[in-house]
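> Requesting a structural model of the entry that follows:
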Amino acid sequence: MKQYNVIIIGGGAAGFFAAINIAELNPDLKIAILEKGKEGLQKVKVSGGGRCNVTHAQFIPKELTLNYPRGERELLGPFHQFMTGDTIEWFEKRGVELKIEEDGRMFPVTNSSQTIIDCFLSETIRLGVEILYDQTLKSIQVADSNWELETQEDAFLAEKVLVATGSNVKVWKMLEDVNHSIAEPVPSLFTFNVSDRRIKGIPGVVAQNVEIKVLRTNLVSEGPLLVTHVGFSAPAILKLSAFGALELAEMNYKFQIEINFIRHSFNTCLEQLKELKNDLAKKTVIKFTQFDLPKRLWQKLVLASNINEDIKWAEINRSQLDALAAQLTKAVFEVNGKSTFKEEFVTAGGVNLREVNFKTFESKLHKNLYFAGEVLNIDAITGGFNFQNAWTGAFIAAQNMSK
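Sure thing, here's the model as predicted:
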């Protein structure tokens, strides 16, 4: 049986970050990362389209917490200990400079996730952290004041263990065996499947600033909306999918959404359309795009309002004006199913937050058992927030595990 002071289960973002920080704080400790794959940091590799969305330029702890549908309350204290500015400084000290994009997302200036991976791997080598690959965990048990871990390859004994396995159902089951309770996992961060003639044939079109409601719920979001081959995506949709993860799962992903494409009320829109009817009397409605909408989307919404391609503004009747105002401000679409958002799948669910001490990220049920990252019932909207949760939890756990 191999013996270590610290074993980290999971060679992802949180696992590596914790190992490096523990080793730096206490070089005398014997530390190993157990990773089930042939290589680690797979999610880091694919994040942000291969660029790695390290964090988000939000520097006020309270405001940062608002991006977490699950974990908002619990992360407030931890973010006062370690958050965005600390993340930037941590990477810069190790030669990795980050940049802020217009939407607040932060990436390495190299635009490559390999920069982050290389940083982690070189730090583990420098600090003498062992990384053991092809180690699929089979059991985790308390043995006196130590932890016994069994993988398909080996058996290990550790004084302290950090579980950083992300959304891994098998590991959650093992944690249930040591009396932790698990919030049932459901998908978060997914796109909506919609089949509708108003968006048929226009994939790639982006409406920059829409408001979307899920009908018969309190779910509302706003932001850019992307038309895809199978329906809708982009931040406005992803935000709804994260905050509505549990409700939308209960509906079996079949529901209606109402989209306000121009963020005006129906009445305000109607008045503006009446003015256009006068001002552009001789112009063809379909040819002169209004409200800063993409041209192809405008044309689809005009046709859906029973206004044919030849009609001029002067010829529009009242019912057509009403129909166009409705399409622009309260267009209803049927959602029938979901699709995974790229490779960046995120799951709502995990270790019950009431069973964790968020001053240390240690289990309240077992001494010397710690958690970091998405193994906990914490998840965020897209934009670097899930990684920030991983860095924060791993850093705070490391402070305590290194003692």
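> contacts, neighbours, all on C-alpha from now
OK.
> Can you give me the neighbour number for Lys403?
Taking other Cα atoms under 10 Å as the criterion, the count of residues near Lys403 is 9.
> whoops, Lys138 was the one
For Lys138, the number of neighbouring residues by other Cα under 10 Å comes to 15.
> Show the contacting residues for it.
When the contact criterion is Cα atoms under 8 Å, 6 or more residues apart in numbering, the partners of Lys138 are 149-152.
> Within the helices and strands, which one has it?
Lys138 belongs to strand 137-143 when assigned by DSSP states H and E.
> residues in contact with the next helix or strand after that strand?
Tracing the chain past strand 137-143, the next element assigned as helix or strand by DSSP H and E is strand 146-151. Strand 146-151 is contacted from outside by 135-142, 155-161, using Cα under 8 Å, 6+ apart.
> now do stretch 85-97
If you take Cα under 8 Å, 6+ apart as the criterion, stretch 85-97 is touched by 55, 59, 98, 108-109, 115-116, 119, 388, 391.
> redo that, cut-off 7 Å
Among residues not part of stretch 85-97, those counted as contacts by Cα atoms under 7 Å, 6 or more residues apart in numbering are 59, 98, 108-109.
> before we go on, could you also do this sequence so I can check it against the first one:
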Amino acid sequence: MNSKYDIIIIGGGAAGFFTAINLVEKNPKLKVAILERGKSVLEKVRISGGGRCNVTHACFVPNDLVKFYPRGERELKGPFHQFCSGDTIEWFEKHGVELKIEEDGRMFPISDSSQTIIDCFLNATQKLKIDVLTGHSVQELYQGENYWKISTNQDVFSCQKVIMTTGSNPKIWELLQSLGHSIVPPVPSLFTFNIKDVRIKDLMGVATNAAVKVKNSKLNATGPLLITHWGMSGPGILRLSAWGARELAEKKYHFAIQVNWIPEYSFDEIVEELKTIKEENAKKLVTKYAQFNLPKRLWESLTKAATISEETKWADVNKKQLHFLAEQLTNGEFQVNGKSTFKEEFVTAGGIDLREVNFKTMESKILPNLYFAGEILNIDAITGGFNFQNAWTDGFIAANAIASIE
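Below is the predicted model:
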């Protein structure tokens, strides 16, 4: 049996649905189908942002927005001028979903439920008569003179144009490689650091702002750091893991980091501050009162690491201990041995080589009438709604380009 369509979208995730809806809204004559290998669609949308769906980020200037993408920064500049975060907000509002901005800039539906986004997409595809076909795993892709043939485990389809929105799917990458595309090998991007260290052993749940640097490397990031059962997490660490995805993979996730728990101070400045504190608090116990707004448990642990006992008063701290403490506060070295995936926000660096894609249309430069959107490309971002924004922008541009040709 051969099912005929104008456009077939492979992949029933965020990018796939957004592209399909925009296509048919722009050109209602198009017959469009979404093929999804799983039993259900939009699974990543469902679990994203802890089930709340972090739709986008309140960063409205394209040249600023691109800075959140370790891979794709240069290529996304043009696309973001076409469709940016502000356009995303407007699009969802038009489709009955109002978004809200949280303190850190992340944007969620006001319902605080990813189901709102899923329902919005499912209702739109139904209304626009877009066929959503689940349980269809693509086995083969064949390009004829002006048509594509797609064989799945259930059926054979033909269409004029194909849009690939399969995310980080190695099988599809292999298929595209066999058709002439280059694939940048995938490595994990957002991950936390596994660290066993007596200084953080019983501090799980402690969070503070810190500057983290990978030793003997240019990689560094500043942001909230969270101590966990297995080591360190939080936005600062995740940012570092995103920017360092390739470099840290080459190190096989074994490397040292240097942590400055008080990023606004250098070692020398802290030494001076500590001298002042010592003079002003001579009779007070060092470990008892945390300084520099540090969490109390962290302060206690770092003073202990600087060989200062619980009974020691500031007056009794010697020069060596003072320097030890300054070192622990501004340049503590921790050994990372391995990584853990960050919740469900699993993001991969790697995918279709960006040099092989025309970012004015999202069309392949290798295979005419083949388009891409979302994480199938070698584009990824730090956490905060940026990966979804890439999916919306790519999908919008591909839909625009195709709808105006047809």
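> Neighbour-wise, give me the winner out of the contacts of strand 146-151 of the first structure.
Using other Cα under 10 Å as the contact criterion, the top neighbour count among the contacts of strand 146-151 of the first structure goes to Val161, which has 28 neighbours.
> pretty sure that one is touching Asn5, no?
No - the criterion here is Cα atoms under 7 Å, and Val161 of the first structure misses it with Asn5 at 8.6 Å.
> Could you say which helix or strand holds Asp322 of the first structure?
Here Asp322 of the first structure sits within helix 318-329, counting by DSSP H and E.
> Output the residue interval of the second structure matched by that helix.
Helix 318-329 of the first structure corresponds to residues 319-330 in the second structure, going by TM-score structural alignment.
> picking up where we left off before, neighbouring contacts of the helix holding Asp322 of the first structure?
Among residues not part of helix 318-329 of the first structure, those counted as contacts by Cα under 7 Å, 6+ apart are 259-266, 269-270, 273, 301-302, 305-307.
> Please point out which parts of that helix sit buried.
Neighbour counts using 16 or more other Cα atoms under 10 Å place 320-329 of helix 318-329 of the first structure among the buried residues.
> Check stretch 87-96 of the first structure too.
Buried residues in stretch 87-96 of the first structure, counting neighbours by 16+ other Cα under 10 Å, are found at 87-88, 91, 96.
> from the chain's centre, how far out does the strand holding Lys138 of the first structure sit?
Taking Cα atoms, centre = their mean, to the nearest Å, one finds strand 137-143 of the first structure lying 30 Å from the centre of the chain it belongs to.
> Stretch 82-101 of the second structure too?
Taking the mean of its C-alpha atoms, stretch 82-101 of the second structure sits 20 Å from the chain's own mean (Cα atoms, centre = their mean).
> how long is it end to end?
Stretch 82-101 of the second structure stretches 22 Å from its first residue to its last (Cα to Cα, to the nearest Å).
> Doesn't Ala183 of the first structure lie inside a strand?
Yes - the assignment for Ala183 of the first structure (DSSP: H, G, I helix; E, B strand; the rest coil) places it in a strand.
> how close does it sit to Asn111 of the first structure?
Applying Cα to Cα, the value for Ala183 of the first structure to Asn111 of the first structure is 35 Å.
> Against the second structure, what's the mean shift for the strand holding Lys138 of the first structure, could you check?
By mean Cα distance after the TM-score superposition for the first structure, the fitted strand 137-143 of the first structure averages 1.0 Å away from its aligned residues in the second structure.
> Let me see the contact set for Asp353 of the second structure.
Shown in contact with Asp353 of the second structure (Cα under 7 Å, 6+ apart): 182-184, 377-378.
> quick one on the thing from earlier: and Ala183 and Asn111 of the first structure? Which one has more around it.
Taking Ala183 of the first structure and Asn111 together and counting by other Cα under 10 Å, Asn111 has the greater number of neighbours (17 against 14).
> and that one, which of the three is it?
If you use three-state DSSP, then Asn111 of the first structure falls in the coil class.
> And the contacts of the helix or strand containing Ser122 of the first structure?
Ser122 of the first structure belongs to helix 113-127 when elements are defined using DSSP H and E. The contact list for helix 113-127 of the first structure, computed with Cα under 7 Å, 6+ apart, reads 16, 20, 23-24, 41, 44-45, 50-52.
> cool, stretch 358-368 of the second structure as well?
Under Cα under 7 Å, 6+ apart, the answer for stretch 358-368 of the second structure is 75, 79, 180-181, 356-357, 369-372, 394, 397-398, 401.
> Show me those that map onto helices.
79, 394, 397-398, 401 (DSSP state H).
> Can you tell me the closest non-neighbouring residue to Glu72 of the first structure?
Ranked by Cα to Cα, 6 or more residues apart in numbering and with sequence neighbours excluded, the top spatial neighbour of Glu72 of the first structure is Thr65, at 4.7 Å.
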